[in-house]
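In: based on what follows, work out the 3D shape:
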Amino acid sequence: MYTLLIANKNYSSWSLRPWLAMSVAGIPFKEEKLTLFTPEFTARLAPLTPAGTVPVLLHGDFAVWDSLAICEYIAERHPQARLWPTDAQARARARSLAAQMHSGFSDLRNVLPMNIEALLPGIDISPAAQQDISRVQAIWQDTRAEYGQGGPFLFGGFTIADAFFAPVVSRFITYGVPAAAGPVREYMDAVLSLPAMQAWMREAKAEGIFLPPDEPYRTQR
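Out: Sure thing, here's the model as predicted:
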């Protein structure tokens, strides 16, 4: 049995990624949620990961940390879940996109932090963040056109690449990022329609916890 340690669902984009991948794939796990910026958070993670961050996957007495490493571990142990495309080139492209999302788009992350409960249209989006937004939308459109014939996701069926872009979809909703009718809007709707994504968002909105370090645009809920 797996245990997945995550943080606040309203704010923790890194927690959402493996949680969504495992949930959509139907892989059973126990969820353990910690509150960011608390002594309990630090104490719980200290013996498990030198990074001191979530997510962490516990499999027996073995710990895997980092969202991409967790997803790779799960994909290897559960090949029947098809969390990567079966075609070698499509699989390589999906891995490239997940890695790009994992390490890139820093301006988008910093200017538009994940905040599912909030609706904050009209904030000042920097040119660098706007460039990241355009790049992400182009990736979605181009990948759907090349690989997405078999379903509504980037590679047809749901993959880890979709799990990695899911927090960005939520950001675009929070900050009112325009998405005209067409492939980009259709892709966002597919992600938002996932029962697991809907469950995460409901629980995020119900948390009732306001964390000032993750709230650059509000002083209260």
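In: all contacts plus neighbour counts: C-alpha atoms, from now on.
Out: Fine.
In: and residue 10, what is it in contact with?
Out: 114-117, 201, 203-205, 207 (Cα atoms under 8 Å, 6 or more residues apart in numbering).
In: show me which of the residues you listed are buried.
Out: 114-117, 201, 203-204 (16 or more other Cα atoms under 10 Å).
In: with distance to residue 160 and secondary structure as extra columns, can I get those in JSON lines?
Out: Below are the buried ones among the contacts of residue 10 laid out as JSON lines (distance: Cα to Cα, whole Å; DSSP: H, G, I helix; E, B strand; the rest coil):
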{"residue": "114", "distance to residue 160": "19", "secondary structure": "coil"}
{"residue": "115", "distance to residue 160": "21", "secondary structure": "coil"}
{"residue": "116", "distance to residue 160": "21", "secondary structure": "coil"}
{"residue": "117", "distance to residue 160": "24", "secondary structure": "coil"}
{"residue": "201", "distance to residue 160": "19", "secondary structure": "helix"}
{"residue": "203", "distance to residue 160": "22", "secondary structure": "helix"}
{"residue": "204", "distance to residue 160": "21", "secondary structure": "helix"}
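In: next up, for comparison:
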Amino acid sequence: MYTLIVGNKNYSSWSLRPWLLLRMLNIPFNERLQPFVDYGSHDQFRQFSPTGRVPLLTDGDTSVWDSLAIAEYAAEDHPLVWPADRTARAFARSIAAEMHSGFSALRNVCTMNCGLRIDLNERSPALEQDLARIDEIWCEGLSRFGGPFLAGQQFTAADAFYAPVAMRLQTYGITLSPAAADYGKRLLSLPPMVEWYEAGLAEIWREPVHEQEARAAGKITQDLRRTA
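Out: Below you'll find the model as predicted:
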């Protein structure tokens, strides 16, 4: 059975992707949570991960790091990770790769912090460009393949890779076009997403770098997280 090592659920967008994918496709795995203590130091993670980062998946003696590599590894045993239709599969892989390598303004400005509500100080042209492209991707996928997910009727890795965006939209009160907004709400309402979110709120760890990034982004209007 797989073991998936993830970081704090309040902060770790990269961990959410493979975790949600495995849960939504009912792929059995053991979860191991390794909380961030000092984000600037990767020593604690180097004990099990060659990059000093999470997520990391183990399967017997095999270790797979990086969320996209984990998705592809799981797809070898579980074809439903990607759409069966070739055209839909090409689209899903393309947009997952685009998310994996791009959207730096969204990542840098809107750090993931599930339990906060933040009014942004500003929405730079680069951030607006990222949001417009996400809106375009979501609307194109829903329109081309009929929904309710990005590549058709079934949840795939493409949806898993955009799930942290839905969390960020909620945190920062960002609204997209109606079709895209409905899709984001649909992601947030998935039972595993609700489970992840509630677990994030229940965490009592506070990692200074992530907290500083959230404060720099704008005015914190709510902190819904459990206190120690």
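In: please state their TM-score.
Out: Once the chains are laid over each other, their TM-score by TM-score structural alignment, normalised by the length of the first structure reads 0.91; 215 aligned residues with a Cα RMSD of 1.9 Å.
In: related to what we said a few turns ago, what is the most widely separated pair among the buried ones among the contacts of residue 10 of the first structure?
Out: 114 and 203 (14.3 Å; Cα to Cα).
In: now for the counterpart of residue 130 of the second structure in the first structure: which residues touch it?
Out: In the first structure, residue 130 of the second structure lines up with residue 132, judged by TM-score structural alignment. Residues near residue 132 of the first structure by Cα under 8 Å, 6+ apart: 105, 107-108.
In: most surrounded residue in the residues you listed?
Out: The member of these surrounded by the most neighbours (other Cα atoms under 10 Å) is residue 108, with 20 neighbours in all.
In: do a quick rundown of the helices in the first structure.
Out: 13-25, 39-45, 67-77, 88-103, 106-111, 127-147, 160-174, 183-193, 195-206 (DSSP state H).
In: which parts of the first one are buried?
Out: Spelled out, it's helix 13-25 of the first structure. So helix 13-25 of the first structure, judged by 16+ other Cα under 10 Å, has buried residues 13-22, 24-25.
In: residue in the second structure matching residue 210 of the first structure?
Out: Residue 210 of the first structure maps onto residue 206 in the second structure, by TM-score structural alignment.
In: helix or strand: which one has residue 222 of the second structure?
Out: strand 218-223 (DSSP states H and E).
In: which elements pack onto that strand?
Out: strand 116-120 (3 or more Cα pairs under 8 Å, 6 or more residues apart in numbering; DSSP states H and E).
In: wait, isn't residue 160 of the second structure in contact with residue 21?
Out: Yes: Residue 160 of the second structure is within contact range of residue 21, at 5.6 Å (criterion: Cα atoms under 8 Å).
In: how many residues are close by the corresponding residue of the first structure for residue 84 of the second structure?
Out: Using TM-score structural alignment, the partner of residue 84 of the second structure in the first structure is residue 86. Using other Cα under 10 Å, residue 86 of the first structure is surrounded by 11 other residues.
In: from residue 193 of the first structure, how far off is residue 86 of the first structure?
Out: 24 Å (Cα to Cα, to the nearest Å).
In: what about the residue lying farthest from the centre of the second structure, distance to residue 195 of the second structure?
Out: Distance from the C-alpha centroid of the second structure, by Cα atoms, centre = their mean, peaks at residue 61 (26.3 Å). Note on residue 61 of the second structure: its distance to residue 195 of the second structure, by Cα to Cα, is 29 Å.
In: residue in the second structure matching residue 197 of the first structure?
Out: In the second structure, residue 197 of the first structure lands on residue 193 (TM-score structural alignment).
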